[in-house]
Every structure is written in C-alpha cells, then in structure tokens.
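Chemist: here is the input, now give the coordinates:
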Amino acid sequence: MKLVSWNVNGLRACVNKGFSEYFAQTDADIFCVQETKLQEGQIALDYPDYHQYWNYAEKKGYSGTAVFTKVKPLSVRYGLEEDSEPEGRIITLEFDGFYLVTVYTPNAKRDLSRLDYRLEWEDRFRRYIAGLDAVKPVILCGDLNVAHEEIDLKNAKGNRGNSGFTAEERQKMTDLLGAGFIDTFRHFYPEQTDAYTWWSNMPKVRERNVGWRIDYFLASARLAPSLQDAQIHAHVLGSDHCPVVLTLAEVPQAAAVDV
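Modeler: The predicted structure follows:
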C-alpha cells in the first residue's frame, strides 16, 4: 500500500506545474494534499479511480486540505472537536484497519505572534490523535510546520528560536511521538542528513539544498511491522515543498481496496 502527502502551496498553481503527471506516476492508494488554497468549485480534477474529500478554509486562497483515495472510507471527519473547521486543516478517514489523518499544522508566524495559539492547538490535536489511536492504529501525514531535531534542517544553530524550530514547537513534536507514534522516515533512516521537504523561495536555496524537513508520515507504533519504506521525493518540483511517501508491506489488518 502506497501513501503520498504533499503540501502543494496552491493546488491550482501546482496543477500547472506537473501535479497530475506526478499523481498518475505514483499511482498511490491514498494521496493527501495540504495548502490547497482554493474554495469549492474552483478546481475539477478527473481522477476516476479515486474518491475525493476536501476541507476548504473559509478564508479565500488560504490553507485547505484534500484526500484522494482508492479505498472508500467507512467514515470521514473534518476538523477536531467539531465536524467543521474554519481553516480547513484536518481530514480524518476511517478504514477497516486504521485511521488516516492529513493535517496542515498552523504556522507560528515569523514574529511568533501565533505561537501561543499553535501550542494550544498542538495539545488539542495530540489529544484527538490519541483518542483515535485508542480505537484503531493511526497514520498521520502532512505539513507539521516543525523541524524536530537539528538533523532536520540545514542551519540549526542559526534558526534556533525561529518559527518552526522553537523549543516549544519541537517539544510538542516530542510529546506527540511520545504518545505512541513513529516518525517513519527516521524509523528507516535515523542518521540521514540533508533530507529536507521544504525550501524557502530565496534564490539558489533549493539548488543548494538549504532546507527543512517539516513534512511527515507518523504512524502508531504498533504498525511498525507493516512499514516497508519512507521516502522524500525532493526531485519533484511544483511547490516549495516536495512529496513524502510511505509504503506498507500490507494494508493494516487486511483492509480491502474496493474501488
């Protein structure tokens, strides 16, 4: 089973930069997208083998998530406590053997003006994920807007205390992993350096691979025997982020593909 997650930083723009070609090439069972930046009716993607689920932000041109899945879910939920969310950041799909959650975590902003909100949101999100995990295993993917350890960004010393690399944000990631989850990329490649998923738009930054790893697949620890590989497709352009990929040797608890 193959799962893909990609912050496209504007899906309409990314479609003009090869999104559909990459989508077809990867032939994922589940393909998650963050930061779609569109409203209902502003795009029509004809992927006949996939069920589509969208969570639009109320603010135009902002945030938003989507999931394309060959497997029809048992249920779909949008948001955390309520089945709605003004910023369109979360979609949860329930399958026979697991929950799939895609998320676009709030950014603390450059001046850290949204850090307090971010930290409160992280606590609510962790409780939500833990509640799901108490029922079924969870696969969580998306832009978590944090480089967890120094190995996860090029210039750790110079960025210490900056948005996405504050001690508080890093601790929240530690807390989430400590609640029983695996960072799947580090599960397979604990010492790999220069493995990044986001690069700023400053000149030559991506060419020099001065990046951050802020896009993840996390999985409930009890899914470890099913994990096969985790990849970063840094060669794929079209966004300031690149896709990340998780493959499982088998679908957890033999949930069947029914498309």
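
Chemist: contacts, neighbours, all on C-alpha from now
Modeler: Noted.

Chemist: and Ile91, what helix or strand is that in?
Modeler: With elements delineated by DSSP states H and E, Ile91 resides in strand 90-94, which encompasses its position.

Chemist: and the next helix or strand after that strand, how far out from the chain middle?
Modeler: Past strand 90-94, further along toward the C-terminus, the next helix or strand under DSSP H and E is strand 99-104. Averaged C-alpha coordinates place strand 99-104 at 7 Å from its chain's average position (Cα atoms, centre = their mean, to the nearest Å).

Chemist: tell me what the helix or strand just after strand 99-104 is packed against?
Modeler: Along the chain past strand 99-104, the next helix or strand (assigned with DSSP H and E) turns out to be helix 115-133. With contacts defined as 3 or more Cα pairs under 8 Å, 6 or more residues apart in numbering; DSSP states H and E, the secondary structure elements packing on helix 115-133 are helix 167-178.

Chemist: same thing but 10 Å
Modeler: Using 3 or more Cα pairs under 10 Å, 6 or more residues apart in numbering; DSSP states H and E as the contact criterion, the elements in contact with helix 115-133 are strand 90-94, strand 99-104, strand 138-143, helix 167-178, strand 181-183, strand 215-220.

Chemist: now show me the structure for the sequence below, then we'll compare the two:
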Amino acid sequence: MKLISWNIDSINAALTGTSTRAGETRDVLHRLAALQPDVLAIQETKLSKNGPTKKHLTVLNEIFPGYQVVWRSSVEPARKGYAGTMYLYREDLKPKVSYPRIGAPEPMDDEGRIITLEFPNCFVTEVYTPNSGTGLRRLDERQVWDDRYRDYLQQLDQQKPVIASGDFNVAHEPIDLAHPENNHHSAGFTNEEREHFTKLLAAGFTDSFRHLHPETAGIYSWWAQRVITSKQNNSGWRIDYWLVSDRLADQVVSSSMIDTGARRDHTPIELELDLVVD
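Modeler: The predicted structure is shown next:
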C-alpha cells in the first residue's frame, strides 16, 4: 500500500494559478501522480464551502485519471476559504468516507480539518491540525483540540488499525527542526504542543519516519515560505507525519519526504506499508 500526504497551501492556486509558484506546485502534483499512490491526502486546500469547481475537477482528472475525489471545506461560522482537506483515492477502492466532528473548540470543527476513509481492514485518516498562531494566541484551544483528536484516533483504533497523516503543526523533538534552541516559545515547538504529541504516540501510535530513522537529523517537511534562504540553508521543521497504530509498525516498509526542488513550504510525505486495502 502506497500513501502520500501533502499540505498544498491552496489547491485553487495550484490548479488554476499562473504564477511561478503555481507552476512549481503543479509540477509536484504531476510527480505525485507518476508515483501512483493508492491514496493521496491533501491539506490546506483553501476551497470555498462549495468545494472544487468543475475546472478544478477537470484538472485533477487530467493529472490523476482513475481517482475519486472527496473533500471538506471550512464553513460558517469558520472563516471562508480557510484550512480544508481532500482525498484522492484509486477508483477501484470503495472506502466509507466520514467527516468527523470531535468536539473541538469552536469553530475548529467547522474548519474542514479531518476526513476519514474506512476500509475493511483499516482506517486511513488525515488531519490539518490548528496552528497555535502568532503570539500563541490559539495555544489553549490547540491543546483542547489535541486531546479531542487523540480521543478520536483511539476510538478508531479500538475498531481496526489506523493510518493517520497530515500537517500536525508540531516538531516533536529537537531533532525535528533545525534550530530548536531558538524556538521553544514558537508555535509548533512549545512544551505544551510537544507533550500532547508525546501523549498521542503513547496512546498507541507510531511515528513511522522516526520508527525507521531513529537518529536521522536534517530531514524536514516544511521550510518557511517567506524566508528565501530557508530551504537553501535547510532551516526546516518536520511537522508532517504518517502515524500508524503500533500493531502496524512492523509493516512499515518506508516513510520519506518527496523532494520539491526549490519550492518552499511543505513537501509531500510518502508511506509504504506491507498491507493491502480493498
């Protein structure tokens, strides 16, 4: 089973934009299509409440022929054109799709942050975890979110194994970012966020990348888009993850980042499992 997850930072810009960055993003989409994943998870779609337009779907079908598309957008009272998630999966797969509400602080449950695919032998779920924000203004709400999300994954895990991906907006350990010494009070590396991620793993889940590469440093999934030299200097953070239920850990074949060249921001992450879904 091959799965890919990516925070795309606006799928509208990727599919219809004319900027250099839009072209770079489309190039990455074509690269992902060539890898022929069973499932592709996309976060931060920034679509309207009506979801992808006919033009969006046409372009997606051209790049990913033979895939089904499901999506979830931010809806009122949440901000318009904010957050959002999407799945593309092989059309021969027939998962049951759900759009859970986890009892998060308002309006997080309306921001389109989670989609779950249920297969006969596993759940595949993606998340776009809320950022604690400038000045950590959303840190308190973020901690409640983390608790509710952990509860949700545990509920799934009690039924069948879970494969969870997304932008978790936290670098778990100092090895997961280039400059930990300067970021202890930055969103994504506070003690609170890191402790909640530790609790998530302790609840029965394995960080697939760290499972295979326990001591590997300098491998990141995000570089600040606004800092021109961030990628050149590899001043990155690993904040995107493939987590698996502990009982699937030994079936992880590979867990890696997919190179996006000069394009800054998030890079796609890939997981291969010795598991067949049908």
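
Chemist: which residue lines up with Tyr149 of structure 2 in structure 1?
Modeler: With TM-score structural alignment as the criterion, the equivalent of Tyr149 of structure 2 in structure 1 is Phe125.

Chemist: in contact with that match, which residues are there?
Modeler: Taking Cα atoms under 10 Å, 6 or more residues apart in numbering as the contact definition, Phe125 of structure 1 lies against 79-81, 90, 103, 105, 119, 131, 176.

Chemist: mind doing that once more with 8 Å?
Modeler: Contact criterion Cα atoms under 8 Å, 6 or more residues apart in numbering gives Leu80 as the residues in contact with Phe125 of structure 1.

Chemist: thinking again about what came up before, mean deviation, the strand holding Ile91 of structure 1 versus structure 2?
Modeler: Once superposed with structure 2, the aligned residues differ from strand 90-94 of structure 1 by a mean of 0.3 Å; criterion: mean Cα distance after the TM-score superposition for structure 1.

Chemist: that strand maps to which residues in structure 2?
Modeler: Residues 114-118 of structure 2 are where strand 90-94 of structure 1 aligns, with TM-score structural alignment as the criterion.

Chemist: again with stretch 217-228 of structure 1
Modeler: On the basis of TM-score structural alignment, stretch 217-228 of structure 1 is assigned to residues 242-253 in structure 2.

Chemist: what about Leu35 of structure 2, neighbour count?
Modeler: For Leu35 of structure 2, the neighbour count with other Cα atoms under 10 Å is 12.

Chemist: also Asp274 of structure 2?
Modeler: Other residues near Asp274 of structure 2 number 12, with proximity taken as other Cα under 10 Å.

Chemist: any idea how far Asp92 of structure 2 is from it?
Modeler: When distances are taken as Cα to Cα, to the nearest Å, Asp274 of structure 2 and Asp92 of structure 2 turn out to be 19 Å apart.

Chemist: picking up where we left off before, got the helices and strands packed on helix 115-133 of structure 1 as TSV, with distance to Glu150 of structure 1 columns?
Modeler: What follows is these, written out as TSV (distance: least, Cα to Cα, whole Å):
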stretch	distance to Glu150 of structure 1
strand 90-94	27
strand 99-104	22
strand 138-143	18
helix 167-178	10
strand 181-183	15
strand 215-220	15
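
Chemist: what about the residue mapped onto Pro48 of structure 1 from structure 2, how many residues nearby?
Modeler: In structure 2, the residue equivalent to Pro48 of structure 1 is Pro65, according to TM-score structural alignment. Pro65 of structure 2 has 13 neighbouring residues, counting by other Cα under 10 Å.

Chemist: how about the one 10 residues further on?
Modeler: When counting by other Cα under 10 Å, one arrives at 19 neighbours for Val75 of structure 2.

Chemist: before we move on, what SS does it have?
Modeler: Under the three-state scheme (DSSP: H, G, I helix; E, B strand; the rest coil), the conformation of Val75 of structure 2 reads as coil.

Chemist: and the closest residue to Gly211 of structure 1 other than its chain neighbours, what does it touch?
Modeler: In space, Gly211 of structure 1 comes closest to Trp199 once its chain neighbours are excluded; the distance is 4.6 Å by Cα to Cα, 6 or more residues apart in numbering. When contacts are counted by Cα under 8 Å, 6+ apart, Trp199 of structure 1 touches 205-206, 209-212, 240-241.

Chemist: good, we can wrap up now.
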